[in-house]
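**Q** With the sequence up front, the predicted model follows.
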Amino acid sequence: MASTNKSKVLRIEPLECKDARWATLVKTTYTDPEGVERTWESSKRLTRPAGSDIDGVGVVAILQDPSKPHDDPRILLQKQWRPPIDATVIEVPAGLIDPNETAEQCAIRELKEETGYMGKVVDDGFGASPIMFNDPGFCNTNLRMIHVTVDMSLHENQNPQPSLEDNEFIETFSVPFKDLWVECKKFEKAGYAIDARVGTLAEGVECARRWKLF
């Protein structure tokens, strides 16, 4: 279960807003319900394309083989070290949206680039989630979760080869979707950080089981 990533933080130093490429700090002045003027400090993304309503996507990729209908569906996950928290994080495939790209197109592209898998967006109205804000008290970053199926019987998914950028070091793996909560607890115990998207998915699966929603 241990990650092979050997990255480490060398130093942390202040960053002037004028030098920021990806995000900046802003101070918002507003009035509360009683008319009192207040201020709020937060971070703002600098990468959202003009005309886009989201910064990026997360991909819920479910691996299934139609020739094995009784096998449990598996969810595709990744291990990726993240400098802000100096830890290897358990994540779903994700990425920033390109100009003139739909959320669905972004998801299929990022899935192929990061994992090598070719997927298909679910087309029954469940393909894209509502817009979600990761931490609205701190940052305006948002995304849609895109639900994708990966047909493991297809030739192109037999030996997937990612096309990672030179600063990306990603380990891809999968776990049974029904066991995601238990797996997250194991990863946490082993010293990994859990991305909120993965943790929320795991919690949803566990809630559905415990309260017998289906």
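**A** Structure's in. What do you need?
**Q** CA only for contacts and neighbour counts going forward, please
**A** Fine.
**Q** for the chain, longest helix please?
**A** The helix that spans the most residues within the chain, counting by DSSP state H, is helix 196-210.
**Q** quick one, what contacts residue 140?
**A** 43, 44, 45, 133, 134 (Cα atoms under 8 Å, 6 or more residues apart in numbering).
**Q** Can you select the buried ones among the residues you listed for me in ChimeraX?
**A** The buried subset of these, as determined by 16 or more other Cα atoms under 10 Å, is captured in ChimeraX by this line:
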select :43,44
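**Q** Against that first model, consider the following:
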Amino acid sequence: MEESNRKEERIRGEVLFKGRMLRLERDAVRLPNGLETSREVIRHPGAVAIIALQDQQVLMVRQYRYAIAQETLEIPAGKLDPNETPEACAQRELREETGYRGTLEHISTFYTTPGFTDEVMHLFSARDLVWDPLAPDDDEFIGVEKIPWDEAVQKAQRSEFNDAKTILGILLVQGRIG
């Protein structure tokens, strides 16, 4: 089937919820076969994630994630502010979450969950890290851990991280340096 035959047309929409990080919309759409249905979409400003490498180790953050009611061990990440470039956001988030800044390289840009959100994630690697901390956000309680790079790759390959951006980021960077 050609792409034009799969496109869904927005007929009308409504905002169900607007918060500080996301907006939930419900749209009426016309399907390729002419039928009408609804789609619920979470609108998100976009985010960054950073593989920060120092002395054959990767800097990771441990934090409690309310949505899943557990702590996770993840790569540093955060939401884009209005009019902020992904690179500026990555540098800011790296400094806020780990205390370091570094030389950034763009690795990939991808949709996190295109079935229900338009969130796009910009993945960077960071090297040549220098201590240059920013104050963390008031609602973040983060612990920084250094994991040997080879161990992090093995954990990603064995699905021992429960965060998709962390697994993908490690494996994509490993593909560039491994």
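**A** That came through, no problem. Just so we're clear, the structure is a prediction, and the values are computed from it rather than from any experiment.
**Q** TM between them?
**A** Aligned and superposed, the two chains score 0.75 in TM-score terms (TM-score structural alignment, normalised by the length of the second structure); 162 aligned residues with a Cα RMSD of 2.9 Å.
**Q** ok so, going back, so which of the contacts of residue 140 of the first structure sit within strands?
**A** Cross-referencing these against strands under DSSP state E gives 43, 44, 45, 133.
**Q** what do we get in the first structure for residue 67 of the second structure?
**A** In the first structure, the residue matched to residue 67 of the second structure (TM-score structural alignment) is residue 84.
**Q** For that match, give its distance to residue 193 of the first structure.
**A** 12 Å (Cα to Cα, to the nearest Å).
**Q** Just want to know which of those two has more residues nearby.
**A** Using other Cα atoms under 10 Å as the criterion, residue 84 of the first structure and residue 193 rank with residue 193 on top: 22 against 8.
**Q** so who does that one touch?
**A** 87, 88, 89, 90, 187.
**Q** and the last one, which of the three is it?
**A** Assigned with DSSP: H, G, I helix; E, B strand; the rest coil, residue 187 of the first structure falls in the helix class.
**Q** again, but for the third one
**A** Assigned state for residue 89 of the first structure: strand (three-state reduction, three-state DSSP).
**Q** how many other residues sit next to it?
**A** Residues near residue 89 of the first structure, counting by other Cα under 10 Å, number 21.
**Q** try the first one
**A** When neighbours are counted by other Cα under 10 Å, residue 87 of the first structure registers 19.
**Q** Touching, it and residue 188? I think so.
**A** No - with contact defined as Cα atoms under 8 Å, residue 87 of the first structure does not reach residue 188; the gap is 11.1 Å.
**Q** For the first structure, which segments count as helices?
**A** Using DSSP H, the helices of the first structure run over residues 103-115, 180-189, 196-210.
**Q** buried stuff in the longest helix of the first structure?
**A** For helix 196-210 of the first structure, the neighbour count (16+ other Cα under 10 Å) marks 197, 198, 199, 202, 203, 205, 206 as buried.
**Q** Next, the buried residues of stretch 42-58 of the second structure.
**A** For stretch 42-58 of the second structure, by 16+ other Cα under 10 Å, it's 42-54, 57-58.
**Q** meant to ask about stretch 139-151 of the second structure
**A** Neighbour-count burial for stretch 139-151 of the second structure, counted by 16+ other Cα under 10 Å, picks out 142, 144, 145, 146, 147, 149.
**Q** Please apply the same query to stretch 122-135 of the second structure.
**A** Buried residues in stretch 122-135 of the second structure (16+ other Cα under 10 Å): 122, 123, 124, 125, 126, 127, 129, 133, 134.
**Q** quick revisit: as a markdown table, the contacts of residue 193 of the first structure with distance to residue 214 of the first structure would be great.
**A** A markdown table is the format used below for those (distance: Cα to Cα, whole Å):
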| residue | distance to residue 214 of the first structure |
| --- | --- |
| 87 | 36 |
| 88 | 34 |
| 89 | 31 |
| 90 | 28 |
| 187 | 28 |
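**Q** which two in those residues are spaced the farthest apart?
**A** Distance extremes for these: the farthest pair is 87 and 187 at 12.0 Å, using Cα to Cα.
**Q** quick one: contacts for residue 21 of the second structure?
**A** By Cα under 8 Å, 6+ apart, the contact list for residue 21 of the second structure reads 44, 45.
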